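Chemist: starting from these lines, generate the structure:
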Amino acid sequence: MTGPHIGMSATVWAATVVLGLTSGGVLGAGTARADDPIDTLSAQQIADRSSDALRGARSMHLSTRTASADGSAPTTLDLIVDRAGNCTGSVGLGGKQGSVRIVKRGDTVWVRPDAQFWKSRDSRVGSALAAILAGRYMKGSASDPRLSSLSGACDLATFQKVVSENAKSDKGTLTKGEKTTLAGAPVVPLVRTWHGQKVTMYVAATGKPYPLRIDVTGGSPKADATVGFSAFDKPVPTTTPPPDETVGINVQEIRAT
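Modeler: The predicted structure is shown next:
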């Protein structure tokens, strides 16, 4: 009987969504001064500056929501992450898979699956683990193969590396929309369409040109999703679960109990 394996590659997935807009020179980057207002630039120039700003962030709040093909609960990610791999937040696994709270500090990770997560697993193993944990966090090494996929979602450095190393692409058409507002903040929307999929990125029009939100609709297979970025360069909270809310044993030991 194998133990629970929590997997999530949402951070890399979010990176590929960003790359769908920031890669390649469909329109050609051209030249622009660093102090040019962002809304006066071409679509590709804005995309390039947004990519540079994102790569330069030391930390951020990253959220994703991906619609499920079967209409069940969406897959979600809500994490504050930094370049050192520290994070705090939650991952929703979609459908009837439940959700998991996660805190990672250095090489140590704490995870607390909810009741639905345990119900979705093997009934005997899930019930045993739920009883042992009794609502507490499971503490282990970030390198544990059963936790590494989840803790890997905390790696902002990898996310930024994927952005920076992506090869040039000429897929689809990239266009710039009219300056507008998003949650009260001035933004410039960029839209890339390709094979029926529409990806819209809202770039901050004041301050650093960070991407603030990306919406994905259509395509085949259809994959409607939203990625949000905020709280740039604000540190990840350092609070970790206290000992009385933690089971200090690894997954392998729990399985053997």
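Chemist: CA only for contacts and neighbour counts going forward, please
Modeler: Will do.
Chemist: burial count for residue 160?
Modeler: Residues near residue 160, counting by other CA atoms under 10 Å, number 21.
Chemist: okay, now the closest residue to residue 113 other than its chain neighbours: neighbour count?
Modeler: Distances taken as CA to CA, 6 or more residues apart in numbering place residue 100 nearest to residue 113, at 4.2 Å, with adjacent residues excluded. Residue 100 has 22 neighbours, counted by other CA under 10 Å.
Chemist: can you confirm residue 100 is in a helix?
Modeler: No - the assignment for residue 100, made by DSSP: H, G, I helix; E, B strand; the rest coil, is strand rather than a helix.
Chemist: ok, now which ones touch it?
Modeler: Contact analysis of residue 100 by CA atoms under 8 Å, 6 or more residues apart in numbering lists 90, 91, 92, 93, 111, 112, 113, 114, 117.
Chemist: wait, what's in contact with residue 60?
Modeler: 80, 81, 82, 229, 230, 231, 232, 233, 234, 235.
Chemist: to check against the first, give me the structure of this:
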Amino acid sequence: MRFAPRAGLAALTITAALLAGCGNGDKPDTAAPAGTAAANGVADLEAAAILEKAKAALKAAKSFHVKGAVSDSGEVTKLDLKVAGADVAGTIDMGGATLEMLSVGGARYIRPNEAFWTMIDSSGATAKLMKQAVGDKWIKPTANDASLGSFFFGASDIDEMLTPGGALSKGEAKPVEGVPAIGLVDGSDAKTVLYVATSGEPYPIKMERPAPEGLTFSEFNQTFPEIKAPAAAEVVDQASLKK
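Modeler: This next block holds a predicted model:
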């Protein structure tokens, strides 16, 4: 299984270069603690069928929270994202280079910190320019700028997020995050184990990897008030930066 926020970094770099050139209060529905819900039957299924049940459950949930860290070519990326369908709010941290990202109703916004711009341009010129032009506001890419698409899509594409690199096998059954769960071991990397709840809804609960990597899934079906469009005064259009 994988979750690759860096997959869209190359595309995001293109956007950065273009820029430089110029709650309803409901309680969360989480998997029930051990002993409080009937077994859901997934523990008796084959590994591949369990994964399909987990994907279906996560897709059926109105929302979820994914948090943790992944690595790509030895570089660790921390993420903290709240997902509601195609809408996303949260942060991705690549060694201190932090990107706040927000997607609401098809409109996308980004708010990089200074270290992020310095990662794009080590001279510091871009960071200085963006600080003067944008400050702490959100940047809204132009409507025809598709370079951010894969970056945001990776946060909400459940099939991509939970696709194993090899054949799956069933692993250990144990409580995970207080929930009875069954492990799914990725044949391409035995160090990657996805734990799926075996009571209540068969949600994915945790993607276990050697520290500091690993992801947890929680807050299923909660309304996230932070997933909302920012006020117009808090937004700078990409088009205005290129004038």
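Chemist: TM-score for the pair, please.
Modeler: Once superposed, chain against chain, the TM-score is 0.69 (TM-score structural alignment, normalised by the length of structure 2); 208 aligned residues with a CA RMSD of 3.4 Å.
Chemist: out of the contacts of residue 60 of structure 1, who has the most neighbours?
Modeler: Neighbour max across the contacts of residue 60 of structure 1 (other CA under 10 Å) = residue 81, 28 neighbours.
Chemist: so it is in which element?
Modeler: Using DSSP states H and E, residue 81 of structure 1 maps to strand 75-82.
Chemist: what span of structure 2 is that strand aligned with?
Modeler: Strand 75-82 of structure 1 corresponds to residues 77-84 in structure 2, going by TM-score structural alignment.
Chemist: show me how far the matching stretch is from its chain's centre.
Modeler: With CA atoms, centre = their mean, to the nearest Å as the basis, stretch 77-84 of structure 2 stands 4 Å off its chain's centre.
Chemist: what's the strand holding residue 81 of structure 1 packed up against?
Modeler: Here strand 75-82 of structure 1 touches strand 59-66, strand 87-92, helix 156-165, going by 3 or more CA pairs under 8 Å, 6 or more residues apart in numbering; DSSP states H and E.
Chemist: now the angle from the longest one to strand 59-66?
Modeler: By that I understand helix 156-165 of structure 1. Angle of helix 156-165 of structure 1 versus strand 59-66, following axes from the mean of the first three to the mean of the last three CA atoms, to 10 degrees, is 80 degrees.
Chemist: buried residues in helix 156-165 of structure 1?
Modeler: For helix 156-165 of structure 1, burial by neighbour count (16 or more other CA atoms under 10 Å) applies to 156, 157, 158, 159, 160, 162, 163, 164.
Chemist: which residues sit against that helix?
Modeler: With contacts defined as CA under 8 Å, 6+ apart, helix 156-165 of structure 1 is touched by 11-12, 15-16, 18-19, 51, 54-55, 59, 81-85.
Chemist: what helix or strand is the residue nearest the centre of structure 2 on?
Modeler: Note on structure 2: the residue nearest the mean C-alpha position is residue 155, at 3.9 Å, using CA atoms, centre = their mean. Assignment of secondary structure by DSSP H and E places residue 155 of structure 2 within helix 149-156.
Chemist: counterpart of residue 203 of structure 1 over in structure 2?
Modeler: Aligned partner of residue 203 of structure 1 by TM-score structural alignment: residue 196.
Chemist: thinking again about what came up before, how big is the offset of the strand holding residue 81 of structure 1 relative to structure 2?
Modeler: Mean deviation of strand 75-82 of structure 1 relative to structure 2 after superposition (mean CA distance after the TM-score superposition for structure 1): 1.9 Å.
Chemist: where do the strands of structure 2 begin and end?
Modeler: 64-72, 75-84, 87-94, 97-104, 107-112, 138-140, 168-176, 179-186, 189-197, 204-208, 214-218, 235-237 (DSSP state E).
Chemist: from the chain's centroid, how far away is the first one?
Modeler: So that's strand 64-72 of structure 2. That offset, for strand 64-72 of structure 2, works out to 6 Å (CA atoms, centre = their mean).
Chemist: and that strand, what's buried?
Modeler: 64, 65, 66, 67, 68, 69, 70, 71.
Chemist: residue 113 of structure 2 touches residue 95, doesn't it?
Modeler: No - Residue 113 of structure 2 is not in contact with residue 95 according to CA atoms under 8 Å; the separation is 11.9 Å.
Chemist: neighbour count: those two, which is higher?
Modeler: Per other CA under 10 Å, whichever of residue 113 of structure 2 and residue 95 has more neighbours is residue 113, with 19 against 13.
Chemist: how much space separates the more buried one from residue 240 of structure 2?
Modeler: Look at residue 113 of structure 2 and residue 240 of structure 2: by CA to CA, to the nearest Å, they are 20 Å apart.
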